[in-house]
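1. this one's sequence-less:
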């Protein structure tokens, strides 16, 4: 049993590329719209100021190491002299404090070198994912700042690609009730999904249902389902409107009736005209739960083998006799007249 749900395509992954250090863009290393791989260089920020910061940090570290070495020598000397009472306890404590401070300064200087090294690496702006690059928002010569609000470019992974579907709460609850009552036997494992594109053509790849959002959108009164599809040729682009055919499972004891054979009375109840065994037209009230394509799903009111009248409804009424012609015969007759 297939359920038709509207939806839109959504990228599998989206990376908005922002600089993590400031500086001047000196090179762009990609062509807009082309595929980029994870780790590929996208932009080069001028590394000269960052290299200078690294050199300065290394110099500060060397100075801190030298100071710590002298402080350690002084402390060791004071410690040996304290044993023979040639220095006071206060001088010894002062030397120990100076050594601790010097070693702490070494730790700070090492961290500064590590941070400066990282910043220099950040001058090469790389892509964190494999995907398709979008339009660059900056050109060579532009000044960028660390973690700025505007992204430099967006990279989107489109293979595979998500399709976000919407289902009304009424249909969602109906399906749960029918599964619980045994009217629908759900598909075991992954639920297959087919796609119809905006041009009416069927997408060539089959997807699977990933999850159903546990919350209801208050504005639309619907729940969101997400499916995932292979997209090796890039036929699906983000934002495309599609219609998904979700396999809900096999429905028990239901019939599919052409929409032409189902009408609604003044009370809004679905009805169908059938021919009984004596070729007499009878009016039946039916339960038509939903439409699938050009057919209604009828859950009650009809039985297998009932002959439903699908054409000439304006010329007949309940209680009269009529002659049944199968739809295939009627189509053949129409073609011969043409």
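-> Arrived safely, thanks for sending. Please read these numbers as outputs of a predicted model, since none were measured by experiment.
2. C-alpha from now on. contacts and neighbour counts both.
-> Noted.
3. surely residue 230 touches residue 159?
-> Yes. With contact defined as Cα atoms under 8 Å, residue 230 and residue 159 form a contacting pair (5.9 Å).
4. try it against this one:
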């Protein structure tokens, strides 16, 4: 009997709950939906127009400013090597000594022939002068006088030939001492003393390279040149002028301590690669740069007078690979393509489509999409690490409003802001 009364009570409760549901068909679900959903919060950085110096990164090879291959100009046996391999030599310094015996003998013979030729001149000159007086008195025939004059001319010509032979022999004798044609660092010797060398041989004895100052040949595409000229002509870029600066990064990643300048650009484009060569000149007192080394160079292009720097973390790629970023405008998210954007360090440089004071989202972009209403919180980015941190004004306000902030903490914040 008692069980039947409990069953009747449960049934009555179920009926009452059903009636209540009929009176409020939406129930608690409708009440929750009626409440306004909170706005997503995103971190933004405010953009400001500024003048930005621009550089372009190019690859290049180090080239000696002067290079000379040393070859013998006479034939003979090398007697001595007079330099230290790998050392510095001066122009005119003796490098090799070739056996001079035969060339000394030829020089002495030429000098003797000159003396013999000169000895014939006085007699021929006296005879010609004597016949000159006699022909005026008809004591000798005119033919005899002309013969005497011819002998004098031949004697003088023989002297000239003998002098030239002496000079030729002297030059050959001098060439037995092979000297440095330029100053610079000398390579190893390809031959040792005792080796036979010939005049103008194909194998160089050694090579001298001048590496202070030193050249760096950089390669740039012709398309980049056209884009640069277009930017300068349109006013988006102010030219760096004639003294274009160049900085280098070495193969191990270190920065070269000396800056250089562009010397010239080639006047033609390579048909196979579509590139042309820029040559930079740099100091190299420590001989750190050596010919053949691969380097990366930053070349000053000029200055963008009115540009905006958008942090790298705010930029993503669209469906077609173009750079895009999310902005907060009028409280809503707007996605925009960054036309003509280029990387400058850890930022993207943009000159069109962005206005002074625009707010770009740097944190929270994964939680929102275009058209969403959001709450923007201004932050700052650490230049070195790119980490997000609150702005100083926001941080002080948060500390002041926080119920857990003690008075000493507020005093410390105020003292830090004054300092």
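-> Yep, that arrived. In this text the structure is predicted, and so the values were computed from the model without any measurement.
5. residue 230 and residue 159 of the first structure: who's more crowded?
-> residue 159 (22 against 18; other Cα atoms under 10 Å).
6. in the second structure, what residue corresponds to the more buried one?
-> Alignment note: residue 159 of the first structure maps to residue 212 in the second structure; criterion TM-score structural alignment.
7. which strand runs longest in the second structure?
-> strand 50-70 (DSSP state E).
8. the helix or strand following that strand maps to which residues in the first structure?
-> Toward the C-terminal end, the helix or strand that comes next after strand 50-70 of the second structure (DSSP states H and E) is strand 76-81. Under TM-score structural alignment, the counterpart of strand 76-81 of the second structure in the first structure spans residues 23-28.
9. what lies in contact with stretch 258-277 of the second structure?
-> By Cα atoms under 8 Å, 6 or more residues apart in numbering, the surrounding residues in contact with stretch 258-277 of the second structure are 217-222, 243-248, 278-284.
10. before we move on, the earlier item: which residue packs closest to the match of residue 159 of the first structure, ignoring adjacent ones?
-> Spatial nearest neighbour of residue 212 of the second structure, chain neighbours left out: residue 284 (4.8 Å); criterion: Cα to Cα, 6 or more residues apart in numbering.
11. quick one: the lengthiest helix in the first structure to the second structure mean distance?
-> If you go by DSSP state H, the first structure has its longest helix at helix 48-83. Compared with the second structure after fitting, helix 48-83 of the first structure deviates on average by 1.4 Å (mean Cα distance after the TM-score superposition for the first structure).
12. residues in the second structure aligned with the helix or strand following that helix?
-> Moving toward the C-terminus from helix 48-83 of the first structure, the next helix or strand (DSSP H and E) is helix 89-122. On the basis of TM-score structural alignment, helix 89-122 of the first structure is assigned to residues 142-175 in the second structure.
13. mean shift of the matching stretch relative to the first structure?
-> Looks like 1.3 Å for stretch 142-175 of the second structure (mean Cα distance after the TM-score superposition for the first structure).
14. in that stretch, what's buried?
-> 145, 148-149, 151-156, 158-159, 161-163, 165-166, 169-170, 172-175 (16 or more other Cα atoms under 10 Å).
15. next one: stretch 195-208 of the first structure
-> 195, 196, 203, 207, 208.
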